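K.L.:
Sequence and predicted model, in that order:
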Amino acid sequence: MKAMRTWASVCALAVLPACGDDQDENVVPPPPASSACAEGQAVCEVSQNITEDTTWTKDHTYVLTTNVFVERGTLTIEAGTVIQGRLNSSLAITRNAKLAARGTAAAPIVFTSAVDKGSRQAGNWGGLVLLGKAPINVQGGEDNIEGYPESENTRYGGTDAAHNCGTLQYARIEFAGFRLGGNNELNGLTLGACGTATTVDYVQVHRGLDDGVEMFGGTANLKHIVVTLADDDGLDWDQGWQGKAQFVAIQLSRLAGNNGIEADNSSASPNATPRSSPTLWNVTLVGADRAAGASAQTQGGAILRVGSAGSINNSIIAYFNDFAIDIAGPDSIAEANAGRLIVSNSTFWSNKVAYGETTFVVKSSSDGSDFSEYNVFLGESGRGNSVADPKLGKALYKDPTPEVPGPSFKPEVAIPGGTPPNDGFFDTNAGFQGAVGETDWTAGWTAYPAS
C-alpha cells in the first residue's frame, strides 16, 4: 500500500503512461488506463492527450486544463460522471479514436465549466468535438476543424459514410464555446465528418458562446436534442451533412442568438457534392418572442442558404423577431423550386415575416428575383403548413433560471402532422408537430442554470 500511495502522489494527473524509466523494481506498477485517477482522488486534472483505452468513472470529477485530444483507443465515460473545463480547454475525439459516453436519464454525463456555480458563463471552456472519416464536400475530401490550430489531431473527412465516432447519450454540455478569434470558435457540440454508426441521442447544449450543435459534413444522425440559450445558432450544418434528426428542441435567448437553424452547403462552392441535404422530423424552434418587447436581437427560425437542400417536417417555428423560414441565395432557391428543399406539415406563429403573400417574401440579392416562401411553403403548395398559434405549454418562454424550470416545448394540444418514414431510424409514432408529444422526453435529465 505504501508503494501505491507513492505512485499516486507522483502520478496524480490523468492518463500518464509512465513516470520514468528508473522506477524501483519494488514499486507497484501504475494503474491501468481504465483508471485515470488514483484511488481516493476526488478531482483529477487532465492535461495530456489520451493514446489508449481509458475509462473515466463517476466517483471522480475530471478537470480539463488544456485541449485534450483522444488520439487512439476508446474513451469510456460512465453514467453520472462530471467533466469540467477550464479556460482554453476542450475535449476532442480524433478520427482514429472513439467516444463511449453512455449516461442515463437518472445519471446524465455532464460537461460543464470549472468556474464556481453562480459565476459560470458562456465561453468558460471549449466544448466537445467528435471527428470522423465520412465524406465532406471540401476540395481534397479532408479539412481541419474550426476552433483549433491545424494539426493531425484536427483533421476530419474521408470516404467511410458509416464511420463510427462513438456514442454520446444522455449528456449535458454547458457554458462552452470559447473563441480563438474572428469566426474561429468552438461550439457546444461539434461533429466533423462523423458517419451513420455514430450515436448522438438525448443531448442538451446549454448557454454556449457559439452554436449549440454544428455538423460539418458527414452522415451522422441526431435524436432527442435540446439546445437552450446559444449565443449563435441552435443547429448549424454545412460541408455536405446528409444525416437525419428527430425530436430537436431549440430555444434562443432574448439577449443573444441568431437562428434556430442555420444551413449551408459550401460557402466556397454552393453546389459542391455531397450536397447538404439532411432530413429533419419533429422540430420545435422558439425565438425571443418579439411580443414581449424584450429583444432587439435579429433572430430567425431557419435560414437555409448557400446551396443547402433538405427537408424539415412536423415542426413548430414560433416567436422569432424577423422570420420563420428564409430561403436565401439562388442556389438554395433552386433547390426549393426543384422540390429538394422542403418544409412540410409545420406551424409558424408570431414571427415577423409569416402572415401573408406580401410579407412572407425574401428578395435574392444575388439574382434580383423575388422568391416567395409563402407561395412555396404555404399558399396552395399542399405542404400541410399553416400560420396558427401552437399553444405551447409556456407560451412566452421566460429565460430559464435556477428558480424557473426549463420549457416543456409541448403544445397544450397535440398538432397532427405527417408520418415519419419507416427506415429504422425515425420513430414512426411521432405523427405530431413539434419536438415533444404526449411524453415529455426532455424532463429529468436536462437542466437550465443561469450561471
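P.N.:
Now that the structure is in, tell me what you want to look at.
K.L.:
going forward, measure contacts and count neighbours with C-alpha atoms only.
P.N.:
Will do.
K.L.:
does Ala107 count as helix, strand or coil?
P.N.:
State at Ala107, reduced to three classes by DSSP: H, G, I helix; E, B strand; the rest coil: coil.
K.L.:
can you count the residues close to it?
P.N.:
17 (other Cα atoms under 10 Å).
K.L.:
wait, it sits on Trp445?
P.N.:
Yes - between Ala107 and Trp445 there is a contact at 7.4 Å, judged by Cα atoms under 8 Å.
K.L.:
shared neighbours, the two?
P.N.:
Residues within reach of Ala107 and of Trp445 at once, by Cα atoms under 8 Å, 6 or more residues apart in numbering, are Tyr170.
K.L.:
Now do the strands in the stretch 201-350 of the chain.
P.N.:
213-216, 221-228, 235-238, 244-251, 259-263, 279-286, 300-305, 310-318, 323-328, 341-344, 347-349 (DSSP state E, counting those that start in this stretch).
K.L.:
a markdown table for those strands, including mean neighbour count and distance to Asp143?
P.N.:
Shown next, in a markdown table, are those (neighbours: other Cα atoms under 10 Å; distance: least, Cα to Cα, whole Å):
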| stretch | mean neighbour count | distance to Asp143 |
| --- | --- | --- |
| strand 213-216 | 28 | 10 |
| strand 221-228 | 24 | 21 |
| strand 235-238 | 24 | 13 |
| strand 244-251 | 26 | 22 |
| strand 259-263 | 27 | 19 |
| strand 279-286 | 27 | 24 |
| strand 300-305 | 26 | 21 |
| strand 310-318 | 26 | 23 |
| strand 323-328 | 26 | 26 |
| strand 341-344 | 21 | 26 |
| strand 347-349 | 24 | 37 |
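K.L.:
want to compare, so here's the second one:
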Amino acid sequence: MKRRVLSLCSIVLVASLTLTSCTIEVNDGLGEGTTNTPGTTESVLSGSGTLSGTITKDLLIKKGNYTLDGIVKVVAGVTLTIEPGATFNVVTSKTSSLVILQGAKINAQGTASEPIVFTTSTKTPGDWGGITLYGKAPIKAVNGNTTALSEDGNNVNYGGTDPNDNSGIMKFVRVEYAGKKIGDGTSETNSMTFYSVGAGTVLENLVTYKGTDDGYEFFGGTVSATNIVSYGNYDDSFDWQDAWSGQNNSNWYAFQTGTGNFGMEIEASGNADNVAPKISNITLIRNAGTNPESAGSSEISAIQFKKHGTGIFSNVYISGYKNIGSQKAYSVLIQDDATNTNQVLTGKIKVEPINYVNSDQPGVWGYAQTNGGKTFTNTTTVTKVSLTPGAWATVDGVNLLAALQ
C-alpha cells in the first residue's frame, strides 16, 4: 500500500475548505475525484471516480456514476459507505469484484427509487465477480471444521465464533451480470456471497440479476435476509452450505428464465447436527423454456436437499417446474438417504404450507435414493410473495416483479 502526504494540498484545504480534487492521503483503491473532509479521517468520492485496489480507511461514496476496477477489498476496521443513487460500471477486461473482509463493514443503503447498482456496459452474464462479505460467525464445514478456505479465488479463511457479528448493512442494492469464472474456469463466483456472516448484518431488498452462478450463496454463518430477488441466474437462485442457520428470513423470490438449475440447493456439508434455517414466504417461478446449464441434467427441481441440508420453510408458492425429457422436476427433491433419515424424519426439513402449480409431479416429493416417500396437499391460500415495486427491481425497463402480479 502506497501512501503520500501532500502538504501543499493540506494548506489549501485549511484555507478554503472547498477544494474538491485533492487527496491528502492517497491509498490504493482511491482514484481520481477522491477527497478528504477536513478534520476527519474519511475519504469521499463525490459524483464520479474509480474504485480500485485496497480500501484502508473509511470511504464515503456519494450519489453519482463510478467505475469499479479490479478486485476491490475493504480491510478490517474500515467502513465503506455508499449513498442512494450510486451506480458502478464494472471493468470487465479483468477480474473485478467488491470484497468486504472480516472486520470490515459495508454501509450501502439505497432506496426503492434510488437503488445502489453494480452493472456492466457489455451486459453479459459472468462479466464480474459480484459482492462478497466475510464475517466472524460460526460455520460447520466438511468434517465439522470450524474454518474453511473460500471458493471465490481470494483464498481467504472464513469462520469464527461470534454469531452476532456485524458486517454492515445492504439495502436496495442490485448486482447485475456477475458470476465470473475463476481459477481453471470450472469454478465461479456468485452474484452475492456471504462467508460466515453474522446475524448483526442487515440484508434487505436486494436483487441479483443474470449471473452465471448462484444468485445468493451462504457459507455457514447466521445472517438473515429479507425481500430478496434472484432473477435469471444460471445456476441456483438460492444456495447454502457449511450449516448456514439464519432464523429471520422472509420474502424470497426467484424467477428462473432462459438458463437455470435448482430454485434452491441446500446442504450442510455432511454435518447431521445442524440448526435448520427458517424462511417464511418463498416464491419460486420457472419460466417456460428454461433449461439447466448442462443438457440432460436433473437439476430442474424447485428445492433440493442433500448432505444433511435442512430448512423450515412456510408459505411456499412454486410454479412452472416441468419435466425436461426423461428428467423429472419436483417441488422438493431429497437427494440421499441420510438426509431423509436424519433431517426429514426428525422434522428439520419442512416445506409447508405449499402451493405447487403449473408443474409436474404434483403432490409428491422426489427421492433420488431409496427410503423416502412424502406426499402433500396443495394449500390454495398460499399466494405469491409481495414486494414493493420501483427502480430497485427494474432493469432496462423490465419490471422484475411482473410475475408476482
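P.N.:
Structure's in. What do you need? Here the structure is a predicted model, which means the values were calculated and not measured.
K.L.:
Can you pull the TM-score for these?
P.N.:
Superposed pair, TM-score by TM-score structural alignment, normalised by the length of structure 2: 0.81. Supporting alignment: 361 aligned residues with a Cα RMSD of 2.9 Å.
K.L.:
Compare the strands of the stretch 201-350 of structure 1 and report which one is nearest to Ala101 of structure 1.
P.N.:
When the strands of the stretch 201-350 of structure 1 are compared by Cα to Cα, strand 221-228 sits nearest Ala101 of structure 1, at 15.0 Å.
K.L.:
Distance of the most centrally placed residue in structure 1 relative to Val248 of structure 1?
P.N.:
Ranked by distance to the mean C-alpha position of structure 1 (Cα atoms, centre = their mean), the top residue is Val213 at 2.0 Å. Separation of Val213 of structure 1 from Val248 of structure 1 (Cα to Cα, to the nearest Å): 11 Å.
K.L.:
Alignment lookup: the residue nearest to the centre of structure 1 to structure 2.
P.N.:
In structure 2, the residue matched to Val213 of structure 1 (TM-score structural alignment) is Tyr216.
K.L.:
thought that match was touching Asp239?
P.N.:
Yes - counting by Cα under 8 Å, Tyr216 of structure 2 touches Asp239, with 6.2 Å between them.
K.L.:
before we move on, the earlier item: quick one, what contacts the residue nearest to the centre of structure 1?
P.N.:
Counting by Cα under 8 Å, 6+ apart, Val213 of structure 1 touches 187-191, 205, 227, 234-236.
K.L.:
Now do the helices in the stretch 301-405 of structure 2.
P.N.:
Here the stretch 301-405 of structure 2 has its helices, by DSSP state H, counting those that start in this stretch, at 337-339.
K.L.:
List the contacts of the aligned residue in structure 2 for Lys223 of structure 1.
P.N.:
Superposed on structure 2 with TM-score structural alignment, Lys223 of structure 1 falls opposite Thr226. Residues near Thr226 of structure 2 by Cα under 8 Å, 6+ apart: 203-205, 248-252.
K.L.:
Dump those residues to JSON lines, plus distance to Glu265 of structure 2.
P.N.:
Formatted as JSON lines, those follow (distance: Cα to Cα, whole Å):
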{"residue": "Leu203", "distance to Glu265 of structure 2": "20"}
{"residue": "Glu204", "distance to Glu265 of structure 2": "21"}
{"residue": "Asn205", "distance to Glu265 of structure 2": "21"}
{"residue": "Asn248", "distance to Glu265 of structure 2": "19"}
{"residue": "Asn249", "distance to Glu265 of structure 2": "16"}
{"residue": "Ser250", "distance to Glu265 of structure 2": "17"}
{"residue": "Asn251", "distance to Glu265 of structure 2": "17"}
{"residue": "Trp252", "distance to Glu265 of structure 2": "14"}
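K.L.:
Looking at structure 1, which of those hold up?
P.N.:
Contacts conserved in structure 1 for the contacts of Thr226 of structure 2, counting by both residues aligned by TM-score structural alignment, their matches' Cα atoms under 8 Å: 203-205, 249-252.
K.L.:
I'd guess Arg5 of structure 1 is in a helix, am I close?
P.N.:
Yes - under three-state DSSP, Arg5 of structure 1 falls within a helix.
K.L.:
ok, now how distant is it from Pro32 of structure 1?
P.N.:
From Arg5 of structure 1 to Pro32 of structure 1 the distance is 15 Å (Cα to Cα).
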